[in-house]
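Undergrad: pasting the sequence and the predicted coordinates here, then a few questions.
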Amino acid sequence: MNGLTLPAWLSGSANKALAAPILIIMMLAMMILPLPAFALDIFFSFNIALSIIVLLTSLYTVKPLDFMVFPTVLLVSTMLRLSLNVASTRVVLTEGHTGPDAAGKVIEAFGHFLIGGNYTVGIVVFIILTIINFVVVTKGAGRIAEVGARFALDAMPGKQMAIDADLNAGLIGEQEARSRRTEVAQEAEFYGAMDGASKYVRGDAVAGILVTVINIFGGLIVGMVQHDLAFDSAIKNYTLLAIGDGLVAQIPSLIISTAAGVVVSRVASEQDIGGQLINQLFAKPEVLYITGAIIGGLGIIPGMPHIAFLLLGGALGGGAYLMKKRKAKIAEAPPVEQEVAPVAAPEMEEATWQDIMPVDTLGLEVGYRLIPLVDKGQSGELLRRIKGIRKKFAQEVGFLSPPVHIRDNLELKPSAYRIALKGVEVGSGEAYVGQFLAINPGMAQGALPGTPTTDPAFGLPATWIDAGMREQAQAMGYTVVDAGTVIATHLNHLITTHAAELLGRQEVQQLLDHLAKESPKLVEDLVPKVVSLSVLQKVLQNLLAEGVHIRDMRTIIETLSEYGPVTQDPNELTAQVRIALGRAIVQQIFPTSNELSVITLDSRLERILMQALQTGGPEGAGIEPGLADNIAAQTERAAQQQEQMGLPPVLLVPGPLRPLLARFLRRALPQLRVLSHAELPDSKTIRVTSLVGGQA
């Protein structure tokens, strides 16, 4: 055997996790259960040792966050002292009549050593220690912590921007940026916790005074009434015990209060407190020369303690001489730094494949004033809205869009945002946190004071107004939304518009994997036996490009399985899928009406386009430019009439012409839906509202 093996609950991280609960239970037990005098000696000694450990740890910390648990240590040490006060008070009042050692040797020793047989001196010393702790050390440390917390909170946005600037410039990596952001947040939390924890120490000082007074008067009553002690004996025993008990608790309290002041009053540096004191306080020989001369001059004045002043002045002068001599020797030494500088200089790392970062499919960049909308620490509501947008998109359209990568961009205006698709900007705008966007849907009456603008999603006239104008704007017929809703609506509109580009091969494969959980045979028979994954992707993209949802993947796959062996042309397969999805397409456009109000083509124009289609192929290269312009203009006027009547703009054409006109009119009239006769269900009636080509 190489040695004893500790059980799991006594080693590793298990005992660390149990340390805090055990300590709290022990403190509560000390308040409730009586302790013998020997146990009090052990706990009082541990309390003194703990305070010294805390003080030395605070002196050797380089920055406050190195001792991040210090506020909790303050609370635990304060509760430990109060628990010991309760336990010792019980022993003092019950056993104090037996002599000054009734509460243990530690309390007796502190009482005899500091009081020296004079109770008045002991009381005065105890009060002075309490005043120093309560009025000077604790109050000052609490004030520094309070101011530090305020400055840390005020400086957080600037520090976050500096971190983001370094990240954007490539000076630091994502991991280091995340670590520095966490450190900035922890610094503010630390000073805030120290501000609150200092109140515990101040309360402890007050409690120490009250406990001591209670022990003295309570001990006199108990000793004289219950134990028939004389007044002299009672005052001797109980005063000694009370003052000793108060000093045993107050001295560790003063030490820990000093440690708190050291931690919060230091300025961040790469050195501990000792190194800073030596290197900064005694760094200049001139200061020591002048100080030594002044102290030495005081020593030669008649009536002054000559030996003390002259010795100290000589020591300061000698120290200054040695320091100046050492600096001169260092200055004359050869510059060794120049020899090692080229070796120590960091070299630029070679470029690797890891330097190539993938382009985010969807990206949202915001100015620094919009950071609160996307910051989790500030309960950014835009993050929740974006999650809702993706969930709603998946439920309505039929596939899960890629996640939105959010980052701040210092190159943007403070209130601007930018939406990118595969690294290319597809939309941008401005949103003002704290203000509301009043959008005129066309029926609003009157003008609003504010900043005129345009709704970034749909191009409607709008005005940025103050929060106090919100109800008035709604009463005037405006649609009023906040800054987060503006960005979320714009993002949702762009995601829906570019749904076809968001559907990559990875998304198609994930869609098939999801469908295969319920219908594995259906998916297995289609890909790759009938059509390839790329053909399926192209068909789905064709549907999405014209606003057709792909939720009904079962119908889509069954149609492709039927017509896939006949043709592999994605456009022809798309036409067959559209016919199979006819009812869903019509319901998507006309959700409640059985009568379909549509635009149609003049019969002569249909014949001309059919001839052009046969001549120019499926791309319609045979359409004359003049005829194309005439068709576009008449269709645009007809679509505007449909929208003015509150009807969706729908153009109904023969099946062979539908792909041609859909592609031709998509750019000029993105809101126009082009349907073929074969896509309409038999249960629907058709009402023609406009005719395109009647004058052609």
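TA: On my side now, so go ahead. None of these values were measured; they are calculated from a predicted model.

Undergrad: C-alpha from now on. contacts and neighbour counts both.
TA: Noted.

Undergrad: ok, the residue nearest the centre of the chain to residue 156 distance?
TA: The centroid of the chain falls nearest to residue 377 when counting by C-alpha atoms, centre = their mean (3.6 Å). In this structure, residue 377 and residue 156 are 12 Å apart, going by C-alpha to C-alpha, to the nearest Å.

Undergrad: go on, residue 649?
TA: From residue 649 across to residue 156, the span is 52 Å (C-alpha to C-alpha).

Undergrad: can you map out the helices along the stretch 351-500 of the chain?
TA: Applying DSSP state H, counting those that start in this stretch to the stretch 351-500 of the chain gives helices spanning 371-374, 381-397, 470-475, 483-497, 499-502.

Undergrad: what residues are up against residue 448?
TA: 463, 465, 473 (C-alpha atoms under 8 Å, 6 or more residues apart in numbering).

Undergrad: name the nearest residue to the second one, sequence neighbours excluded.
TA: Same thing as residue 465. Spatial nearest neighbour of residue 465, excluding adjacent residues (C-alpha to C-alpha, 6 or more residues apart in numbering): residue 450 at 4.9 Å.

Undergrad: hold the first one in mind and look at this next one:
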Amino acid sequence: MKAKDLVIILGIIGIVLMMIIPIPILLIDILLILNISLALTILLVAMNTRETLDFSIFPAILLITTLFRLALSVSTTRSILSNAKAGDVIAAFGNWVGGGEPVVGFIVFLILVIVQFIVITKGSERVAEVAARFTLDAMPGKQMSIDADLNSGLINEQQARERRSKIEREADFYGAMDGASKFVKGDAIASIIIVIINLIGGFIIGMVMHDYSFGESLQIYSILTIGDGLVMQIPALLISTAAGLIVTRSASEGSLPDDITGQLLRYPKMLYIVAGTIAMLGLTPIGILKTWPFAILIAIGAYIMQQTLRKQQVQDDLLTEEQQIEEVRSPESVISLLQVDPIEFEFGYGLIPIADTQQGGDLLDRIIMIRRQCALELGLVVPVIRIRDNIQLKPNEYVIKIKGNVVASSNLLLNHYLAMSPGFEDESIVGIETTEPAFGLPAIWIDESTKERAELSGYTVVDPPSVVATHLTEIIKRHAHELIGRQETKALIENVRENYPALVEELIPNILTVGDIQKVLAKLLKEKISVRDLVTIFEALADHGNYTKDTDVLTEYVRQALSRQITQQYTNGSDVLRVITVGPQLEKKIAESVQQTDSGSYIAMDPLAAQTMYQKINEQVNRQLQAGQQPVILASPTIRLYLRQLLERTLQEIPVLSYSELEPNVEVQSVGVVNV
């Protein structure tokens, strides 16, 4: 057994013996001073404790100190009643606090008891009770959170074990505090009873056994009794305060002094208001001499705190800058440069006002709407778009990048409007000729004074932020198939799993992998087919995935399952669909050009026949465009895929549909036939 363990054991045994064995008066004085020192130490430790578990032994200490005070009360009571003496400490407290007046001392004692019993002890007891209940109620949720972090790999098994242990110890601590607060309550009641016993018993013993007069007996025993009560109540009050501090500590990262100075004095400017209010009180009968010095001190303190906070802010900024420099110098900082953003929008310094909210720019809000629009139209969650200025660009130039590569660029003229003619030119509308970036239409930049006249002439007039938003939206739609990877596909799958778990469990991974589904979704998006109806897509994949793993073939099956969606997309609510049909000779030529391999099928058409096909399809497409209609090519289901592959480079924007992708109630009108 260690020496300190032996001392603690003997000390607790000595506390019990103090209630039985008489103690010399000198030793009583020493123990009373020790009691005050111990209570003050406990209070200071409680004030500087960062977490309640850092002082988890407090409930046991509370019991021991309460027992120690009661044992001292028994010893002092024995000494007062038997010898009419209780040492210099008690006598000093009785005469000093009460000023030699027993009634004053008794009133002070009662006030201390009331403060401890009704205010501090009652409050601490209630807080400990509520904290214990809430801690127990929150335990299952905290345990589940730890298990979730462990399963996701955020923490290891050792960290999870430590967190679980901490939660259990917190529950035990607040439960113990709930019970230990009863010790303080009982101590306060016992102090009142002991004082009454000392007063009545001492008064009787003084007159009967020591032949004191009525006045002498009252004077001697009342002062000793009040001194004894005060000596015991001051340490009790300190420990009760410590108990209140322990159970009322909430979420904090520092000690109580740090929290008070850091939070209560966080806003020095508010102290000027306090100083002004105190100074105004000087105009009342209170007087200037009593209020203005205090107001001046508060104002000076506020000024000093402001300067300190400014210096601290400068030091923090310098420290942050040094840390950033060190991070740049470190070898690990190069790793961050390997990250490629899915979508980037870079612009020259002349276009900063369209992105700076302080200058009235609303580009960020427009990008939020673009992402919402793409989610509704394509069923795709567009990644975060990185926006930055680039001094290497021309002042009015901007570029759009997909995975680090420039896919589009254009120029804007701020304080101008982009005007597109309705098909006929108005000679009175003059401006700077340009090309509309999203669709490549001819347009002109006009100033504010020409805007109203252009709108009256039928021109479509848009502001620069709208030009950027439209261009960015079209680029996202055009490259949506590049933005959906396995990670994005998995997120979409998990979203479907919440409402259709059976479908997802059957499909993945028993039939198809996440990579197979990603390829199908990318092929759909490449032809501008929305993947928002993932349930229908997954149902089609689950139905046909057992027969083939060819993603091209599976995509055709999915398109057929989405026939209603595709029909509505190209008919725009009409019952008539005007199409360019593929003649039987061309269909036969394409079917004969299909080559089958182990890795899949591809088309290898004779170059001369392919060139002839391109020319004739171009003629039909141009005729449709001149008539103001959307060109749509219609082919049989067996060759649609291969015709799409042939037209992918030259006529990528022209949709190619098959008969199986159209609803029966739609009237198909052929406006042209392509043959070779």
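TA: Cool, the structure landed. Please read all numbers here as calculations on a predicted model, not as lab measurements.

Undergrad: TM value for the aligned chains?
TA: Aligned and superposed, the two chains score 0.57 in TM-score terms (TM-score structural alignment, normalised by the length of the second structure); 424 aligned residues with a C-alpha RMSD of 3.5 Å.

Undergrad: disregarding residues adjacent in the polypeptide, which is nearest to the alignment partner in the first structure of residue 376 of the second structure?
TA: The alignment partner of residue 376 of the second structure in the first structure, by TM-score structural alignment, is residue 395. Leaving aside its chain neighbours, residue 395 of the first structure sits nearest to residue 551 (7.8 Å; criterion: C-alpha to C-alpha, 6+ apart).

Undergrad: the second structure: which residue goes with the one you found?
TA: Per TM-score structural alignment, residue 551 of the first structure is aligned with residue 532.

Undergrad: quick one: that match is in a helix?
TA: No: secondary structure of residue 532 of the second structure (DSSP: H, G, I helix; E, B strand; the rest coil): coil, not part of a helix.

Undergrad: just checking, it touches residue 380?
TA: Yes: counting by C-alpha atoms under 8 Å, residue 380 is a contact partner of residue 532 of the second structure at 7.1 Å.

Undergrad: looking at the two, which one has more neighbours?
TA: For residue 532 of the second structure and residue 380, the more surrounded residue by other C-alpha atoms under 10 Å is residue 380, and the numbers stand at 25 against 16.

Undergrad: from memory the more buried one sits against residue 528, does it?
TA: No: counting by C-alpha under 8 Å, residue 380 of the second structure stays clear of residue 528, with 11.3 Å between them.

Undergrad: in the first structure, what range does stretch 188-201 of the second structure match?
TA: When the first structure is aligned by TM-score structural alignment, stretch 188-201 of the second structure has no counterpart there.

Undergrad: please enumerate the strands of the second structure.
TA: For the second structure, the strands defined by DSSP state E cover 343-347, 385-389, 397-402, 405-411, 417-420, 432-435, 442-446, 460-462, 576-582, 594-597, 600-603, 633-635, 656-658, 667-674.

Undergrad: which residues sit in contact with residue 106 of the second structure?
TA: Applying C-alpha under 8 Å, 6+ apart, we find residue 106 of the second structure in contact with 98, 226.

Undergrad: if we go to 10 Å?
TA: Neighbouring residues of residue 106 of the second structure by C-alpha atoms under 10 Å, 6 or more residues apart in numbering: 94, 97-98, 112, 195, 222-223, 225-227, 229-230.

Undergrad: equivalent analysis for residue 576 of the second structure, please.
TA: Neighbours of residue 576 of the second structure in contact, by C-alpha under 10 Å, 6+ apart: 570, 665-669.

Undergrad: and the two most separated of these?
TA: Maximum pairwise distance among the contacts of residue 576 of the second structure (C-alpha to C-alpha): 13.9 Å, between 570 and 665.

Undergrad: which one of these two has more residues nearby?
TA: Between residue 570 of the second structure and residue 665, counted using other C-alpha under 10 Å, residue 570 has the larger neighbour count: 18 against 9.

Undergrad: quick revisit: the residue nearest to the centre of the first structure -> the second structure?
TA: Residue correspondence to the second structure (TM-score structural alignment): residue 377 of the first structure is matched to residue 358.

Undergrad: do residue 570 of the first structure as well
TA: Match for residue 570 of the first structure (TM-score structural alignment): residue 551.

Undergrad: just checking, its match touches residue 513?
TA: No: contact between residue 551 of the second structure and residue 513 fails when scored by C-alpha atoms under 10 Å: they sit 11.2 Å apart.

Undergrad: can you map out the helices along the stretch 201-350 of the first structure?
TA: With DSSP H, counting those that start in this stretch, the ranges of helices along the stretch 201-350 of the first structure come out as 231-265, 273-276, 285-299, 306-332, 336-344.

Undergrad: residues contacting residue 88 of the second structure?
TA: For residue 88 of the second structure, the contact set (C-alpha under 10 Å, 6+ apart) comprises 25-26, 28-29, 94, 227.

Undergrad: in helices only, show me those.
TA: Counting by DSSP state H, the contacts of residue 88 of the second structure place 25-26, 28-29, 94, 227 in helices.

Undergrad: need the three-state assignment for residue 148 of the first structure.
TA: The local conformation at residue 148 of the first structure, judged by three-state DSSP, is helix.

Undergrad: what range in the second structure matches the helix or strand where residue 124 of the first structure lies?
TA: Under the criterion of DSSP states H and E, residue 124 of the first structure resides in helix 119-131. Residues of the second structure offer no counterpart to helix 119-131 of the first structure, counting by TM-score structural alignment.

Undergrad: tell me what that helix is packed against?
TA: Helices and strands in packing contact with helix 119-131 of the first structure are listed as helix 105-115, helix 174-221, helix 231-265; criterion 3 or more C-alpha pairs under 10 Å, 6 or more residues apart in numbering; DSSP states H and E.
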